[in-house]
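J.: I would like the atomic coordinates for the input below:
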Amino acid sequence: MLIPKKVKHRKWHKGRGRNKRIASNKIALAYGSYGLKAQTPAWISSRQIEAARRVMTRYLRKGGKMWIRIFPDHPITRKGSEVPMGAGKGAVEHYVIPVRPGTVMFEIDGVADDQAKEALRLAAYKLPVKTTVISR
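T.: Coordinates of the predicted model:
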């Protein structure tokens, strides 16, 4: 899965209410001709990104090129089950990327129009956000 090699701080705060705004960067296609754009805010985990990537590569086979525009660098901690309150913050369990509405998450190029749209539609099923397929 996708995890950062090194982070400045091992455990981060959750962040409150900053995810409600629309995205200001990664809002346009940069590499490919077709992209998958988020319509709602959510935390997307490294497992969900990997599942979407696998679905797209299996559908496209050897044709075309794909870009992943998001990277999970936000650590999420969790305490063990049945651990009493107190005794500090839990251990890092997984990594997520907080995605805002309007963020382009995946891009595809080098395949036919209908094939690219179908691959992105299949990838959208694996993600916890409402999405739309955009094109140049």
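J.: only C-alpha atoms from now on, for both contacts and neighbour counts.
T.: OK.
J.: what about G15, neighbour count?
T.: By other C-alpha atoms under 10 Å, the residues close to G15 number 8.
J.: so it, which of the three states?
T.: Following DSSP: H, G, I helix; E, B strand; the rest coil, the label given to G15 is coil.
J.: what residue in this structure is the furthest from its centre?
T.: In the chain, counting by C-alpha atoms, centre = their mean, P84 sits farthest out from the average C-alpha position, at 32.8 Å.
J.: tell me which element it is part of?
T.: Here P84 is covered by no helix or strand, with elements defined by DSSP states H and E.
J.: how much space between it and G90?
T.: From P84 across to G90, the span is 11 Å (C-alpha to C-alpha, to the nearest Å).
J.: ok, and the closest non-adjacent residue to M105?
T.: Of all residues not flanking M105 in the chain, R69 sits nearest, at 5.0 Å (C-alpha to C-alpha, 6 or more residues apart in numbering).
J.: structure for this one too, so we can compare:
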Amino acid sequence: MLEVRTLLRSVLTVKKLPVMSSQIAGMKYFPPPKKYENIEYPERLKLKIMEKVPQLPSNIKPPKMQKRLRYMRGPETVHNQLIHKQYGIIATGGGRLRYEHFEIIRLGIIRKMVPNRMFAIWRVDAPWQPVTKKGQGQRMGGGKGAIDHYVTPIKAGRVIVEMGGHCEFAEVKRMLELIVNKLPFAAEVVSQEILDKKYAEEERLNKINLNTWNFEYIIKNNMGGCGKWLSPFDHRWFGKYR
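T.: From the prediction side, this is the model:
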């Protein structure tokens, strides 16, 4: 019993040493701000309102047109690069833009862009291709129906809208992603850096590819008699576009 008491006294009488704490404050290095050089602003900074119906002279009757799906098939060979080398929306599949889609794009950008610091330009034409439709309950025959609305056909790789100015990609990305989700075809938000990396990666893969049995080689040599059942568009674009 005496040993236990002495042990407790020794524990209670132990002096608590103070805990030494030290703070180390260092210098924080931030990257230098981005320099916006050689940026050319267009005359009009905001997107203009597109015409819902093309304006024709009074003595010309609005012409009707067939579907002409070739306007939406295949890759875009002209308007597939960013003019201002900054940001934009590029279609990854074919489709049609109606007047309502133009308004979704215009209002979605104008309401969120910073004035006098950002700009946006159209890279597509106003609706010009007529789409006919017959009234509900009409029988087949009787000629082609009346014009219901106008559309703008889009091919894969076409630049829809382009943005730029004194802004970074993070400021524009979320704004344009909300618009991409509302378009009637597949599209993506890109910057000039993303496009450069994409093209460089495609060239690299083509150089290091050791497999000669690609889709183009199979089609050109009619292996397995594939030329009988393949589409004419597969012979033209080798399975990349429909």
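J.: could I get the contacting residues of V180 of structure 2?
T.: Taking C-alpha atoms under 8 Å, 6 or more residues apart in numbering, we find V180 of structure 2 in contact with I89, A186, A187, E188, V189.
J.: as JSON lines, those with secondary structure and neighbour count would be great.
T.: Output for those, formatted as JSON lines (DSSP: H, G, I helix; E, B strand; the rest coil; neighbours: other C-alpha atoms under 10 Å):
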{"residue": "I89", "secondary structure": "strand", "neighbour count": "24"}
{"residue": "A186", "secondary structure": "coil", "neighbour count": "15"}
{"residue": "A187", "secondary structure": "strand", "neighbour count": "23"}
{"residue": "E188", "secondary structure": "strand", "neighbour count": "17"}
{"residue": "V189", "secondary structure": "strand", "neighbour count": "21"}
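J.: what residue in structure 2 is paired with the residue farthest from the centre of structure 1?
T.: Counting by TM-score structural alignment, P84 of structure 1 corresponds to R139 in structure 2.
J.: hang on, isn't D125 of structure 2 packed against I154?
T.: No - contact criterion C-alpha atoms under 8 Å: D125 of structure 2 and I154 do not qualify, at 9.9 Å.
J.: quick one, which of the two is more surrounded?
T.: For D125 of structure 2 versus I154, the count of surrounding residues by other C-alpha under 10 Å is larger for I154: 25 against 14.
J.: how near is the more buried one to I90 of structure 2?
T.: The value you get for I154 of structure 2 to I90 of structure 2, if C-alpha to C-alpha is used, is 10 Å.
J.: now R5 of structure 2
T.: For R5 of structure 2, the distance to I90 of structure 2 equals 84 Å [C-alpha to C-alpha].
J.: same check on K64 of structure 2?
T.: Applying C-alpha to C-alpha to K64 of structure 2 and I90 of structure 2 gives a distance of 29 Å.
J.: A helix includes D234 of structure 2, no?
T.: Yes - under three-state DSSP, D234 of structure 2 falls within a helix.
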